[in-house]
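**Student:** Return atomic coordinates for the entry below.
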Amino acid sequence: MHPVMALRNLDTLQKEIVSILSRVGIGMSQTDIVAKLTSRASQPTVSRAMAKLVADGIVIKTGETRGASFDLSPAASWFSKAPHYRPEVPYDPERIGGYVPNMTTWLPTEQLARMRAAAEGVNQALDASTYSKAIAERFLIDLAWASSNLEGNTYTYLDTEVLLQYGQKASGHELAEATMILNHKHAISELLDSVGRPVLNPQFAARIHAMLLRDLISPEDLGRVRGNPVKIQGSSYQPSGDRTQFTQDLGQLLWKAEQVEDPFEASFLLLTGFSYLQAYIDGNKRMGRLMANVPLLWQGLPPISFMGIDRSAYLSGLILFYELGDASLMAGAVADAYEETSKNYTAAVATRRVPKSVELRERRRIDEAIRTIVEDGIPEDDVRSFASDYFQDLNDEDRDHLVGLVAEIITAITPENAGAWSVDPDRVAAYISGRSKTHGT
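**Tutor:** Prediction:
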């Protein structure tokens, strides 16, 4: 367990020992610590408490036997104090400015290896970007619920599923909670529709932010880099209020993430970078969670939905990163969650056809093409010619693929599955009937 998390689980004696070491501020012998204890505890009891604190990384032991000295570890020393007693930590432009793509790493080696192992083999099964419609819908619900939950939203997963699929709001909840979840759906859909395109730029980030925060903040603040100070609850970190600095650093963050070759490092850079930068008046952590999926989805890797993430470790990890620049706790929480959820998408991939990235990029136009063919009664023999003209703006490889796909869909379409392409079942029934008459059956 990370020392910052272990601090939350101390018994009375351990808390007093930590308090003594925090007040004194220098190494102490066990004898000196015992002398300052107000609670009565035997030497063996104190020894066991000290051993546990050392094992948890809260206390550092220097030397052996009676000459040993005990002191708090840097993280424990810092976080043993309440936020308002910790020194204020100003925004450091070098945190992002000094990041050198493919040289600097924020994601520790151990967590990087764990995430790679969790995704192993999945990128072999996918075209570089996309999942079937069913998988995309599952990811959308997972991320919309988990990200909203991390913001304190009280909708259950089932409530969220009903809201997103049927538009039915849960009773007993504030309207803002439904708005937050629906905004996630809008923003995540935009993300999925953009797979394969160059999106790591301030303009796309502004669009995603506007979708995420619609009706939750003032319209003038949607997608706009802030120019006033903000306060981070539960932290001594003080972000800057310099809009010029933020605009520059946001551009740097996005550009550098695009240069990073390892998708997991790039994902973690965006996740923590957006949260640290606090470029917008609100919604920065949400932005980090959504944008962290860009490097993964674009490489055909399982996305990170944040389902099952340890909320306490995640939020404490962010504060640790804000104040001390230590990403280890945050990385551990992310890797734990990724190991659990990536296999869900892996299993889903294994049971479905493997789409190509152009299918997701052109999903709306594919639906429009299918609908036009059905509603206009275009003969089956003319479908390929129609589709070739419809997608004439694409390169030869993508156009040929979509021509074949549209022809395949038209052959397989029925009133029962018509909804997959947003086509009226009655129109499909009429189209099939007309097709049968044409073929004399």
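**Student:** contacts, neighbours, all on C-alpha from now
**Tutor:** Will do.
**Student:** where's Ser312, which helix or strand?
**Tutor:** Here Ser312, judged by DSSP states H and E, is contained in helix 311-324.
**Student:** likewise Lys61?
**Tutor:** Assigned by DSSP H and E, Lys61 falls within strand 59-62.
**Student:** Check which helices and strands that strand sits against.
**Tutor:** helix 43-55, strand 69-72 (3 or more C-alpha pairs under 8 Å, 6 or more residues apart in numbering; DSSP states H and E).
**Student:** please give me the structure for this one as well, since I'd like to look at both together:
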Amino acid sequence: MSNLSPATVLVAIQRLAEAGRHEVSSSEVVRATHGSSATVRRHLDALCASGQLVRIGQARATRYRLTESASAGQAAATEESPTVPSPVWSPAAVELGRKLDLPLGAREPVTYRREFVENYVPNQSSLMPPDLAEELYREGRLHEQQPAGTYARKVLEQLLIDLSWSSSRLEGNRYTLLATEELFRRGTAGSDTDAVMLLNHKTAIEFLVEAVPLQGLSIPLVRNLHAVLMQDLLADTDALGAIRKKVVNISDTVYVPTQVPALLEGMLETILAKARLTKNPVEAAFFLWVNLAYLQPFEGGNKRTSRLAANIPLMLYNCSPLSFLDVDPRDYAKAVLGVYEFLDVSRAVDLFAWTYRRSIRKYAVVLESMSAPNPLRLRYREHLSEAIGLVVRDRISAQAAVMELGLTEDQAPGFQAMLLDELKKLEVFNCARYRLTLTATQAWIDAGRPH
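**Tutor:** The predicted model follows:
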């Protein structure tokens, strides 16, 4: 590729190192630069010969890392010119960016093209390079067999803050991360629409964690997801979860979504059906993210619905959640506009892979920070859910629940103390682990936590 040089290869490796990948394979560099394998390998050899890279391993295990001098030079450059974290854009993504930088008057108006979905054949077609999707799946999945949704449940408290704040920020929300944490502790929004947006995200994520393992990727699930996300944010409450019948216009683009309700409904069903058939959950997540935003099936909130819906396949396959950490709104806008106007996913692929790797690292650390499972808790896991359900839903005392289940101190040492401790900690944001609904839990809390 004519615009690929040793310098651009070195910059790509430096960006990968900044993202935490200090030893990279040639195939990773090929993906980061979109160059040919032969050209990239030639430049890698030249960079090793010049002392800027070190080659480690042999054959398929060969990896490349920056030398100390190259790393120091990059660090010095970063100190002199601090930048916001961003993906390493491929040449195709850079070229797409140039097209999108043209004034609106110089870009050709376009509308929805259904063949973008209809020509996609699950497990044969791919929007993301298959080797990249496979690599991200291997990096992001839990390795032990666990019920669907386990990963998301384990990191739920951190995910609620990360994804709610990141997704809302992409919509122009003014809350800081710290203010979001305080809002979630307080739990009330008043008349502040930014607070409503954040609390709706939180409720929607809790809904997904509870519902996805039971319902899978279904039409009712996605429509309910939209209803929860947009509650009190749409003027017409009839539009919550409903396929839109009104015209929508998107600012700063020449893309005009289809306005035919029957087509919107049919294409939504097709999108979900094809995502369900896609075996690689990362490809399925990317497919959903891109296509739900492109279709615009709802009156408002389509992009935020697409971001949360992208997590559904990841939850089903126990992969790290995707929280869009550190994504610059301008980068995000260009990624989706590239699909809207040119059906070009090059910027979307680069952005998705970059932010998903950041999510993988973040939640791997969260998992590592958790202490080893309490053997007593594992032993009483199901009994604890039953007892808490009796206290919260049926409003019987903890003592009565213990007696009813035959878990008195002589029969189940330590169980009652654990039950009382868990009841103290029970909140609407963590009730899903005990198969409790948000409504039932809130009602129990409002009643003064009777137990």
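**Student:** TM-score, when you put one on top of the other?
**Tutor:** Overlay of the two chains. TM-score (TM-score structural alignment, normalised by the length of the first structure): 0.67; 338 aligned residues with a C-alpha RMSD of 3.8 Å.
**Student:** re earlier: quick check: which of the helices and strands packed on strand 59-62 of the first structure is buried the most?
**Tutor:** strand 69-72 (a mean of 22; mean count of other C-alpha atoms under 10 Å).
**Student:** Give me the residue at the spatial middle of the second structure.
**Tutor:** By C-alpha atoms, centre = their mean, the second structure has its centre lying nearest to Leu322, at 2.0 Å.
**Student:** My guess is Ile309 of the first structure contacts Glu339. True?
**Tutor:** No: using C-alpha atoms under 8 Å, Ile309 of the first structure is not in contact with Glu339; the gap is 10.3 Å.
**Student:** and the strand holding Lys61 of the first structure, which residues are buried?
**Tutor:** Buried positions in strand 59-62 of the first structure, judged by neighbour count with 16 or more other C-alpha atoms under 10 Å: 59-61.
**Student:** OK, contacts around Lys336 of the second structure?
**Tutor:** You called it Lys, but residue 336 of the second structure is Val. The contact partners of Val336 of the second structure, taken as C-alpha atoms under 8 Å, 6 or more residues apart in numbering, are 290, 293-294, 348.
**Student:** Which among these count as buried?
**Tutor:** The neighbour count (16+ other C-alpha under 10 Å) marks 290, 293-294, 348 as buried among these.
**Student:** Now tabulate these in TSV and tack on distance to Gln145 of the second structure and secondary structure.
**Tutor:** Listed next are these as TSV, based on distance: C-alpha to C-alpha, whole Å; DSSP: H, G, I helix; E, B strand; the rest coil:
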residue	distance to Gln145 of the second structure	secondary structure
Val290	29	helix
Ala293	32	helix
Tyr294	35	helix
Ala348	31	helix
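**Student:** wait, isn't Asp326 of the second structure in contact with Arg357?
**Tutor:** No: the criterion here is C-alpha under 8 Å, and Asp326 of the second structure misses it with Arg357 at 11.5 Å.
**Student:** Those two - which one has more neighbours?
**Tutor:** Arg357 (20 against 16; other C-alpha atoms under 10 Å).
**Student:** Can you point out the helix or strand that includes the more buried one?
**Tutor:** helix 346-369.
**Student:** which other helices and strands contact that helix?
**Tutor:** Using 3+ C-alpha pairs under 8 Å, 6+ apart, helix 346-369 of the second structure sits against helix 91-100, helix 130-140, helix 329-342.
**Student:** can you tell me which of the ones you listed comes nearest to Glu181 of the second structure?
**Tutor:** Ranking those by proximity to Glu181 of the second structure (C-alpha to C-alpha) places helix 329-342 first, at 21.0 Å.
**Student:** so the closest one corresponds to what in the first structure?
**Tutor:** Per the alignment by TM-score structural alignment, helix 329-342 of the second structure matches residues 311-324 in the first structure.
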